[in-house]
Every structure is written in C-alpha cells, then in structure tokens.
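Participant: Fold the following, please.
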Amino acid sequence: MENRARYILVGLFTLAVIAAGFAFTYWLNTAGALQQRSYYRIRYQNSVAGLLVGSAVQFNGVRVGEVTALDLSPDNPKDVVVTVAITPSTPVRADTKAGIAFQGLMGAPAVALAGGSGAPLSSETSSADMPVLVAEPNAGETMTEAALAALHRVDAVVSENAAPLKSTMANLSKFTDALARNSDRVDGILAGIERMTGGASKAQNAAFDLAAARTFPKFEKPAVGLLIVQYPIAAAMLGQDKILIRDAGGLKPFIPEAKWSDMLLEEVQSSFVRSFENAGFLGQVSRPVEGATPDFQLVTDIRNFQILAGTPATADVEFSTKVLNSEGHVAGARLFHANSPLHSEDAVGAASALNAAFGSMLPDLVVWTSTTIGNVASTPH
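Facilitator: This is a model prediction of the structure:
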C-alpha cells in the first residue's frame, strides 16, 4: 500500500510539471518574449546617442515594441542601423517617418515612428531580409547638438562678414561721437520736428482782460433811469479773442498764443458796464435783460482795436457810440479814438498798450453819456 501511494504522488507531480511546461510555452507565444513580432531596420544618418538595446519603440506615442540590435553600417561609417521588433498590427507604411523621441527633458531616448499614408511596408517575422526605413537627416540630433550647430553657423556668418561688421562698428562710433558733440542742437531739431508734425504739447495761452475806469472828473450825475449797454458791433476779424496787428500784409494775430480772456466784444461790453458802475451808476446800468424796458441805450461800433506795425509800434483803438432814448431815437453820438505806444513787442506789451489806449477813453465815455442823458432829461417834451 505504501508503494502504491508513493507512485501516485510521483505521477501527480509529473503531470503537474508537464502542465506547467505547457502553460509556460503558451505564455511565451502569446504575451511573452516569443510572441510573434515584425522586424524592421531603421537607418540613421547621424548619432543615436543614448539609444540602447531594449529601448522602447513608439508609434504616434504608443509603445509597440523595442530595439533588438544596434549596428554600424558597413557601407557608410556615418550611418547607424537600428533593428526593432514591433507588434504585427502596427500600421507601418513606406513613407512612415522615423526619428528619436526623448521621454521628458532628461528622459531616455526611444525610437519614434509616426504617420504614413502610402502602401503598407512588407514586414518579416524573422531578422533575415528585413525592410528598411530611412530616418530623417536630423532625427538623432539632440538639443545640445542643434544649439552647437546654430552657434557654428552664426560664427561662420560673422567670420565671412568680419570686414563689413568692422566698418559698420567704426561708422557707428563716428556717428555717436558726432551725436555727442551736437547733443544741444539735436534737442532743438527734435523739438522743431515735433512742432512741425503737431506732436508738441501746446503752450498755455496767455489771456488778458480789458480794465474798467476807476477815476473820473467831477460831473453831475443825472437821474438815468435804466441804461442798457448793448452788445458792440464790429467787423468779423475784430469779433474774436485774438490780439491783432495790422501791417503791410493786412490784419492778423499779433502773437497766436496771446488772446483776450473772452471775445473782444464781450470784453468791451463788460468794461463799459463796470466803468459806469464804478462811476456811481450801480443798479442803473446793465446788459440787455429779457423783459426790461430801458430808458436809454448805449450802442457801440468798434472800428479799430489793433496794434499798428511800425517803429515804434502803437496800439490803435477807435469806436463810435450812440445814446438812444426810450423811443429808440438818437439822443447823441460821438467818435472816440486813442493811441498808445508799445513798451515791449510781446504779448504783455501789446495787451498793456491796447488797455492804455482803451482805458484812456472810458472816463470821457462815462461823462459824455451822463451829460447826454442829463440834457435829454432836462429838455421839456
């Protein structure tokens, strides 16, 4: 009985070993190293540094096999022939591109296959007579090699153009020296160009006011009622805010940047009103007011308000005034005219001279207007 039991155990062990051998053989032919593979040779025309037997083979980024051999080409010492084994279902075409990919910045290199739309490339299941793919010329070039090649090309360009570069640097040195010697003049030239193209910031315009009379000769102040100072009339050129000059070329702005603080006619009207108020007619004189019925009106016509070019230049101011009664009839009329020399031929000198000429007539205007109104009031109707 003991002998039979021993034989049974030996038999069972033998059957188990045979079953395990069959299972191992099946694994090798399906998922293991003896699985059916397709073999290809890839010819690289430069270095394949870092590529080893067992390195991965990828098709469009998917691992499909591994490198089985690395050989130098006997026909061309520059070429390296890499033998790869990949799964038979990999769609390798005659125009499939071969290269080397790096897994990460510092990762191990792998054979990279990509694309292809031509006819399928016949494959072999053994290492004899394998089809050949030719890699792109720079397929095995690393980033370091590419950088060195670029630097070599730059160095070659610089070497070939050494003489022109030297001449250019010498001319640039001369130009910078000349620019340094004329730096003050360059600032002026640039400022002129900026003004010519309209890019310069506009200077702040100087604005001037017409003064009102404050001192008057003694005169009798009549009962005026309401005196309305009408808006003056003048030629269109005089109706702006520019200080004007008349020379051989006609009437034009004296200094474009200089102007009155308001339109000239507004300034004249305001100066008239303030002069009458300063003379004691406060509450009895006004600009036109809607609904107000004036007892008298002061109507003014500006004839001249300008600088006359000459040696010396003078300010010339001339205006006529009319006093109208409540019925609109002319109660009196007078022409006022005055000149004043310019003490300086600039905006301040021009404004001061015009103010002096205009202001010298304001006391006479107030006294004459008051006298005219008094004569009308004393005349029996």
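
Participant: C-alpha from now on. contacts and neighbour counts both.
Facilitator: OK.

Participant: Could you pull out the helices in this structure for me?
Facilitator: Ranges of helices in the chain, per DSSP state H, are 2-30, 143-160, 162-181, 183-196, 264-276, 347-359, 362-378.

Participant: Tabulate those helices (CSV), appending distance to residue 69 and mean neighbour count.
Facilitator: What follows is the helices of the chain, written out as CSV (distance: least, Cα to Cα, whole Å; neighbours: other Cα atoms under 10 Å):
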stretch, distance to residue 69, mean neighbour count
helix 2-30, 21, 11
helix 143-160, 24, 12
helix 162-181, 48, 12
helix 183-196, 72, 12
helix 264-276, 101, 21
helix 347-359, 96, 21
helix 362-378, 115, 18
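
Participant: Let me know which of those is the nearest to residue 258.
Facilitator: helix 347-359 (5.8 Å; Cα to Cα).

Participant: what's the angle between the closest one and helix 264-276?
Facilitator: 50 degrees (axes from the mean of the first three to the mean of the last three Cα atoms, to 10 degrees).

Participant: Closest to the centroid, which residue in this protein?
Facilitator: Nearest residue to the geometric centre of the chain (Cα atoms, centre = their mean): residue 199, 14.0 Å.

Participant: Give me the distance between it and residue 192.
Facilitator: Going from residue 199 to residue 192 by Cα to Cα, to the nearest Å gives 10 Å.

Participant: list the contacts for the closest residue to residue 277 other than its chain neighbours?
Facilitator: Spatially, and ignoring its direct neighbours in sequence, residue 277 is nearest to residue 285 (7.1 Å; Cα to Cα, 6 or more residues apart in numbering). Contact analysis of residue 285 by Cα atoms under 8 Å, 6 or more residues apart in numbering lists 226, 227, 228, 229, 273, 276, 277.

Participant: To compare with the earlier structure, here is another sequence to fold:
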Amino acid sequence: MGRSGVEFLEMFDKTIGKRLENPRVANGSKLELGVFGSTLKKLVVGAVLLGGLAGCGASGPEALYGLTAPRDVPVKVRASDYQVLVATPVALQALDTSNIAVTQGGGPIYSYFPKVAWTDTLPRVFQAKLVETLENTGKLRGVSQPGQGLLIDYQLQTTLRAFELQVDGGDKAYVEVAARIVDDRDGRSIGMRMFAASVPTTGDTVTDAIPALNAASDNVLSQIASWSVNTVGRIPRSKAAAKRAELNTQETAGNRQVAAVAPAMTEAAKGN
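Facilitator: Take a look at the predicted model:
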C-alpha cells in the first residue's frame, strides 16, 4: 500500500473512526451503533488495503520478448496448390501463458522469470511464427490461422510439450513439439512426428535464456515447416485438383441458389 493509503487511514481513524467508536446525535446524547460501527470501520480499512494491493500488482513486465521465424527452410518438393491452416497449438496451463518458464532438468515443477514475459501467450507466439515460417518456404498456395476465411486443404496441428530453460547443472534451452497434418475434408491424419531441439546456455538468467530459446525454437520451426511442406507436396496433384474442383463446384452451386432466390426476395421486399 502506498503512502497516500497510509495517510488516508490515519486521517480516517482520527475523524470518522473516532466518531464511529463514540457516536452522538445533535443534542449530545450518545448513539449506540454497536457491531454496525465496528463493521463499517473494518470495511473501509479493507477497501483501502485492497486498493493498495491492487495497485502493487498492476505494474506489468519490464521487458517483452518475441521469437523469430527462420527464412531458409530446406524443402525438397515443388510448389503446390495446397492451402494449410495452422491451428492454435495445444499446451498445458504451465506453458499456455505469457510467462517464460524454467524447470529443473525438465522436471514437473515450473517456475518463471520475474518481470519479463512473451509478447503474447506462448502458443499464440509460436503459432504466428509457424505461419510465417511456412510462408517463407514459398511452396504453399496459402497459409492461415483460424478465422481468416481461407479455403483449407490441410490443418497443421501442434502440441507444445516443452518450451523452457532447463537448469540442472548443464543449463540449456529445450523445445519439444508434436505435429500432425490432418485432411480438413474428412479429418484423416496424413502424418505425425515429434520435433525437439536443445541449445546450451552460458548461465541461467533471462538474458542467457532468451537467445537460446529463440535458437531452439528456430530449429524446431524449420523442422516442422520442412516436414509439413514435403509431406503435403508429395500428395498427388490429381487428388488436390479433384478436391479443389469439388469445393469450387459446391461454392458455385451455392452462389446459383442465392442468385435464384434473390429476385423473389426483392419482389417480396417491394410488396411490403
């Protein structure tokens, strides 16, 4: 609680607080407030204390950190017509946060660096950089996140299993991600793989951890992007063309239905 809060409590106790303890009406007769007066005083004091504590916790992190997206991704296939949606990564609550995690050798107990944070929750930061990495390959017709309205062929689903500084005598940044490619039409899994990378650090401070975490993340992002593009790129183009033609036919049929109904709706509106 700040100085102003202390000063307010002192002033309250000398004035209103004293009157609550010994209240009197206009003619000087003593007024019995009993438990009410004591309770009111406690409520005021509690409100001031809560306000002070809220003020103490309101300050945000002193520094925000992001991740980079690798630009040179090894890809063995030609550009395809596929469009891929990168789903929001799944993570345990310990990692589904903007806090930067530290563990003892990858153990079950998590702690976090104080006064610093990722620029968003870790899954959203990783998702954005995975989209950017896939775009950097130049091998896909389109890459998007949920809600962006792209006509999707495949989903890239990921689970963040580890993304932390591990301190156990040999400090290192460690990133581990499970990835799955799913056909968006029928939900069939096309492939699944685990990706991991570790980068040693020279210490256990946040300035040691961030470059190492970024390097490990870059490694994993590059692996996932390379595997994803190579996997979908090997699917026969005839299947891609057939699927896209089917979707285009459905879209065209829907547009025709709308066009057929529109005149009747217009006439009905005029009649009203």
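
Participant: circling back to that earlier point, let me have the contacts of residue 285 of the first structure in CSV, adding distance to residue 102 of the first structure as columns.
Facilitator: Converted to CSV, those look like this (distance: Cα to Cα, whole Å):
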residue, distance to residue 102 of the first structure
226, 101
227, 100
228, 97
229, 95
273, 93
276, 98
277, 96
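
Participant: From those, list just the buried residues.
Facilitator: 226, 227, 228, 229, 273, 276, 277 (16 or more other Cα atoms under 10 Å).

Participant: ok, so of these, who is nearest residue 242 of the first structure?
Facilitator: residue 273 (21.9 Å).

Participant: What is the equivalent residue in the second structure for the closest one?
Facilitator: Matched to the second structure by TM-score structural alignment, residue 273 of the first structure sits across from residue 131.

Participant: Now do the contacts for its match.
Facilitator: Contacts of residue 131 of the second structure (Cα under 8 Å, 6+ apart): 86, 143, 144, 145.

Participant: For it, give its distance to residue 85 of the second structure.
Facilitator: Residue 131 of the second structure is 8 Å from residue 85 of the second structure, by Cα to Cα.

Participant: Identify the contacts common to those two.
Facilitator: Looking at what touches both residue 131 of the second structure and residue 85 (by Cα under 8 Å, 6+ apart), the common residues are 143, 144, 145.

Participant: TSV please, covering those residues and showing distance to residue 188 of the second structure.
Facilitator: As requested, those are exported to TSV (distance: Cα to Cα, whole Å):
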residue	distance to residue 188 of the second structure
143	19
144	20
145	20
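
Participant: Thought residue 213 was touching residue 278 of the first structure, still the case?
Facilitator: Yes: counting by Cα atoms under 8 Å, residue 213 is a contact partner of residue 278 of the first structure at 7.2 Å.

Participant: The counterpart of residue 207 of the first structure in the second structure: how many residues sit nearby?
Facilitator: Aligned by TM-score structural alignment, residue 207 of the first structure pairs with residue 64 of the second structure. Residues lying near residue 64 of the second structure (other Cα atoms under 10 Å) number 14.

Participant: hmm, back to that, the more surrounded of residue 278 and residue 213 of the first structure?
Facilitator: residue 213 (23 against 16).

Participant: Contact partners for that one?
Facilitator: 271, 274, 275, 278, 359, 362, 363.

Participant: Quick check, the last one in contact with residue 215.
Facilitator: Yes: Residue 363 of the first structure lies in contact with residue 215 (Cα under 8 Å); the separation is 7.1 Å.

Participant: that older thread, which member of the shared contacts of residue 131 and residue 85 of the second structure is positioned nearest residue 18 of the second structure?
Facilitator: Using Cα to Cα, these come closest to residue 18 of the second structure at residue 145, 62.2 Å.
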